[in-house]
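# okay, sequence plus prediction incoming.
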Amino acid sequence: MTTRILAGGLRALLLLLLACALHASAQSAKPLKKVTLAVGGVSVLNAAYPWLMMPLALGYWRDEGYDVEVVATPGSLQTVQQLAAGSIALSQMSAGALIQANVMNNLPIRAISVNNVLDWAVGVQADGPVAKVADLKGKNIGIVSLASGGLPMLKALLRAGGLDPDKDVTIVAVGTGAPALEALRANRVQGLMFWHTALVGFENAGGRLRYLSDPAWETFADFSLATTQRIIDSDPAMVEAIARGVAKASLFTATNPQCARQLHWKRFPQSKPTGADEATLARNDDRLVAAVVGSMDKARRLDGGQAWGRVDAAGFQRMQDFLFDNKVIDRKVAPETFVIRTPGFAERVDRYDHEAVIRQAKACAIS
């Protein structure tokens, strides 16, 4: 009798363990939820976007249950349109585009992670005669296009330096990359108005530049990950998970920027630069990532430096004031309009094992 009872109990236990194993297997086989994230103003997703590419390389978003596709799009305004149409879930966009969407078009787009400050500058020849903004009088200044969001910044910088941007200088479209640098080298333009990583790219290509900018810009929120209020309301878990992956990737990259570059090359070989020996390419991309980390850290300090990517309404207020003062927008709204307002959101995003991410970055296991 005792033997039969023990055997029956053993069978029941085995059946229970089998059921648990099958349940766990079913849970692990649960399909990942697909999410599309568009990056505005980008043609190639190179090593300059580690907060978006490292979650893919390191599996942070997959661990949260999401299969995220990160795609490049020509400009921030296009991603605003895609968000409004519901064809994408999230967008990396300039703060200017986000503010204009809310103020001018009443589109409820909210920043969920601030990743860069406003880091544009005019790059001039380091050994040339232009040492300050006033020295640009009578000169030609190149910009990616005359529709660029950098145009109001350039005009504001010129006015602050005592120049009339409509009379004292000539602003010309030079495109990006090699054509822009060649315009400077050939003296067709005497300055290039670009964002920081583009200027670093010019230096990597052999340019020697002096930067002219407004230090106040470093207190403006700029390149941010955003979504619509509708998605925040309908899928808060996804929004939180994506922001947490961004935060973890930011910490990883800041801990070991060189490893982030190495992982990017390994995971996304199609975006690896060419045209030089391996050591030169590595050195150039390491400089690029270092520049990005500098801007990421300045963005982190907008909200006191406590967490990566945390949104700061005051940083958007300063950007909105700038846009209003330079007649890009004709009215202002409460700065809280531009950021996610879900109670406890930032605290939950920051709820991950920071030390584990730091150890992972220091170990830099690339397989």
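Perfect, thanks for sending it.

# from here on, just use CA atoms for contacts and neighbour counts.
OK.

# wasn't residue 210 part of a helix?
No - counting by DSSP: H, G, I helix; E, B strand; the rest coil, residue 210 falls outside a helix, being strand.

# residues in contact with it?
Going by Cα atoms under 8 Å, 6 or more residues apart in numbering, residue 210 touches 123, 124, 125, 126, 131.

# show me what contacts the nearest residue to it once chain neighbours are set aside?
Of all residues not flanking residue 210 in the chain, residue 126 sits nearest, at 4.7 Å (Cα to Cα, 6 or more residues apart in numbering). Each residue near residue 126 by Cα under 8 Å, 6+ apart is listed here: 208, 209, 210.

# and if we set it to 10 Å?
207, 208, 209, 210, 211 (Cα atoms under 10 Å, 6 or more residues apart in numbering).

# try residue 109
Residue 109 touches 80, 83-84, 90-91, 97-102, 226-232, 337-340, counting by Cα under 10 Å, 6+ apart.

# at 6 Å what do you get?
227, 228 (Cα atoms under 6 Å, 6 or more residues apart in numbering).

# try residue 111
By Cα under 6 Å, 6+ apart, residue 111 lies in contact with 225, 226, 339, 340.

# burial count for the third one?
In terms of burial, residue 339 registers 23 neighbours under the definition other Cα atoms under 10 Å.

# host element of residue 322?
Assigned by DSSP states H and E, residue 322 falls within helix 313-325.

# list the buried residues of that helix.
313, 314, 315, 316, 317, 318, 319, 320, 321, 322, 323 (16 or more other Cα atoms under 10 Å).

# right, and the helix or strand after it?
Helix 313-325 is succeeded, C-terminally, by helix 345-349 (DSSP H and E).

# off-centre distance for that next one?
From the chain centre to the centre of helix 345-349 is a distance of 19 Å (Cα atoms, centre = their mean, to the nearest Å).

# okay, buried residues for it please.
Result for helix 345-349 [16+ other Cα under 10 Å]: buried residues 345, 346, 349.

# and the strands in this structure, which stretches?
Taking DSSP state E, the strands of the chain run over residues 33-39, 66-72, 90-93, 109-114, 121-125, 140-143, 170-173, 191-194, 209-212, 224-228.

# what's the closest of those to residue 280?
Residue 280 lies closest to strand 209-212 among the strands of the chain, at 18.8 Å (Cα to Cα).

# now render the strands of the chain as TSV, adding distance to residue 52.
Output for the strands of the chain, formatted as TSV (distance: least, Cα to Cα, whole Å):
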stretch	distance to residue 52
strand 33-39	9
strand 66-72	8
strand 90-93	9
strand 109-114	11
strand 121-125	24
strand 140-143	26
strand 170-173	29
strand 191-194	22
strand 209-212	27
strand 224-228	9
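
# this is the other structure I want to compare:
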Amino acid sequence: MKLALRLGAGAAALSTMTVLAACGGGSSGSASSDNGSGKKSATVELAIASAVIGPKEEVATYSVAKEEGYLADENLDVKTINTDGSVAAIQAVASGSADITPADASAILAAREKGVPVVAVGGLVQNWPWRIATLPGGKVASAQDLKGKKIGVISLASGSAPYARAFVQDAGLDPEKDVDLLPVGVGSQALSALESGKVDALALYTQAYTTLELTGKKFTYLPNGDRFQGIRSLAYAVREDTLRQKKDEITRFLRASYKGLLFSAVNPEAAMRDGYRVFPAILSGKSADERVKNDSTILETWVKSAVPAEGAPESFKDWGAVSDAEWNKTADYMKSSGTITKDPDLKKLWDGSLLKGANDFDASAVISKAKSATK
């Protein structure tokens, strides 16, 4: 199956981005007086990849940064727009509808290959979040057992499809001949497909499995091979002209976001309550007290994908850093999955020049505030 068929509408959106980029559409922020912090007030437009109806990156970064005063410290007013996935979020940035977005690396790489002038300025998810899961005691106990089997993916346009293909390829199987990929969505729909035998395994992200495990369900996870170590997922991306024109504002936004992420790593429950205040739709009509225990566990799972795999929060540093080796490994993975066709120009794809300023904050103060926050 060709890439255009797998990505569907997403690929069409990417094709239009080159046209949008050529139309200009500069960043929409403004700057005026300071608030006593010495920083001029500014507006930053944030594109969110999907509606926030559950614990995910916007809670750990934006919600906490807003509710804990980190955006106010930077004298930033952040406006948000919702989009339909990472490709659409990149499109919003490319068209000038937004200044910055946390998008999947695959969307950034694909856009860059098409000549869209977007650039990654800070990493977010650094630990590979995708896993293959089966039912305990089932017929699939190893990757090789997937031959002739059906794997449930979120959709053929999601990141789970190329991951599933790469996983079976890594096991020495032919992803086009030896397995079938069936769209099953996430949540109860995916679980039903697995339990009914419609599929023999699932290819989901860890956060989705945690949600199901909280209902009492159990899974057996097949180990990922070495090829998946070091592949990057979400990263913050901006237009090239936004980077030039709003370098200070974007640096301040990243700093507030990384402070929010550190806070979330220390106290996910307090972070989740911040999320309810900013995105009340997460509650789905229930009270915060009814939801917070499970939602905090789900958020904690996501946070673990975005912070160092080892060490306590006190040891975390170099927020947002992505090495050339990690970008190259990510690009190799995307080439093998058909998302891109050639090696990217890292000098155009990645600009880490803002990270020194983004890391210029008192981590101990953030940790202390998180530890003392009311759960």
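Yes, it's here. Please read all numbers here as calculations on a predicted model, not as lab measurements.

# and the TM-score between them?
For this chain pair, the superposition-based TM-score is 0.83 by TM-score structural alignment, normalised by the length of structure 1; 334 aligned residues with a Cα RMSD of 2.7 Å.

# which one of the buried residues of helix 345-349 of structure 1 is nearest to residue 60 of structure 1?
Of all the buried residues of helix 345-349 of structure 1, residue 60 of structure 1 sits closest to residue 349, with 12.7 Å by Cα to Cα.

# aligned to the closest one, what sits in structure 2?
In structure 2, the residue paired with residue 349 of structure 1 is residue 358, using TM-score structural alignment.

# state the number of residues packed around the residue nearest to its match when sequence neighbours are not counted.
Among residues not flanking residue 358 of structure 2 along the chain, residue 255 sits closest, at 4.1 Å (Cα to Cα, 6+ apart). Other residues near residue 255 of structure 2 number 27, with proximity taken as other Cα under 10 Å.

# do the same with residue 34 of structure 1
Neighbour tally, residue 34 of structure 1, other Cα under 10 Å: 11.

# that one contacts residue 65, doesn't it?
No - under the criterion of Cα atoms under 6 Å, residue 34 of structure 1 makes no contact with residue 65, lying 9.0 Å away.

# skip the chain neighbours and tell me the closest residue to residue 158 of structure 2.
residue 7 (7.6 Å).

# how far away is that neighbour from residue 87 of structure 2?
From residue 7 of structure 2 across to residue 87 of structure 2, the span is 10 Å (Cα to Cα, to the nearest Å).

# of these two, who's got more company?
Neighbour count, other Cα under 10 Å: between residue 7 of structure 2 and residue 87, residue 87 has more, with 25 against 20.

# my guess is the more buried one contacts residue 107, does it?
Yes - in terms of Cα under 6 Å, residue 87 of structure 2 counts as a neighbour of residue 107; the distance is 5.4 Å.

# hang on, the earlier thing: surely the residue nearest to residue 158 of structure 2 touches residue 157?
Yes - counting by Cα under 6 Å, residue 157 is a contact partner of residue 7 of structure 2 at 4.3 Å.

# quick one: residue 6 of structure 1 and residue 18 of structure 1, what's the gap?
Residue 6 of structure 1 is 18 Å from residue 18 of structure 1, where distance means Cα to Cα.

# also residue 247 of structure 1?
Per Cα to Cα, residue 247 of structure 1 is found 38 Å from residue 18 of structure 1.

# which residue of those two possesses the greater neighbour count?
A count of neighbours by other Cα under 10 Å puts residue 247 above the other of residue 247 of structure 1 and residue 18, at 26 against 12.

# one step back: take the contacts of residue 126 of structure 1 and write them to a markdown table, including distance to residue 141 of structure 1.
Below are the contacts of residue 126 of structure 1 laid out as a markdown table (distance: Cα to Cα, whole Å):
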| residue | distance to residue 141 of structure 1 |
| --- | --- |
| 207 | 16 |
| 208 | 16 |
| 209 | 14 |
| 210 | 14 |
| 211 | 13 |
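
# closest to residue 267 of structure 1 out of those?
Closest to residue 267 of structure 1, out of all of these and judged by Cα to Cα, is residue 207, at 29.3 Å.

# ok, now which ones touch the corresponding residue of structure 2 for the closest one?
Superposed on structure 2 with TM-score structural alignment, residue 207 of structure 1 falls opposite residue 217. Contacts for residue 217 of structure 2 (Cα under 6 Å, 6+ apart) come out as none.

# state the distance from the equivalent of residue 120 of structure 1 over in structure 2 to residue 180 of structure 2.
Under the alignment (TM-score structural alignment), residue 120 of structure 1 maps onto residue 130 of structure 2. Using Cα to Cα, one obtains 18 Å as the distance from residue 130 of structure 2 to residue 180 of structure 2.

# who has more neighbours out of those two?
residue 130 (21 against 17).

# thought that one was touching residue 207?
No - using Cα under 6 Å, residue 130 of structure 2 makes no contact with residue 207, being 9.1 Å away.

# could you report the neighbour count for the equivalent of residue 96 of structure 2 over in structure 1?
Using TM-score structural alignment, the partner of residue 96 of structure 2 in structure 1 is residue 86. Using other Cα under 10 Å, residue 86 of structure 1 has 14 neighbouring residues.

# over to residue 186 of structure 1?
9.

# try residue 173 of structure 2
Residue 173 of structure 2 has 20 nearby residues by other Cα under 10 Å.

# number of nearby residues for the aligned partner of residue 96 of structure 1 in structure 2?
The alignment partner of residue 96 of structure 1 in structure 2, by TM-score structural alignment, is residue 106. By the criterion of other Cα under 10 Å, residue 106 of structure 2 has 23 neighbours.

# next: residue 31 of structure 1.
Counted with other Cα under 10 Å, residues neighbouring residue 31 of structure 1 total 11.

# measure how buried the closest residue to it other than its chain neighbours is and give me the count.
Distances taken as Cα to Cα, 6+ apart place residue 65 nearest to residue 31 of structure 1, at 7.9 Å, with adjacent residues excluded. Per other Cα under 10 Å, the neighbour tally for residue 65 of structure 1 reads 17.
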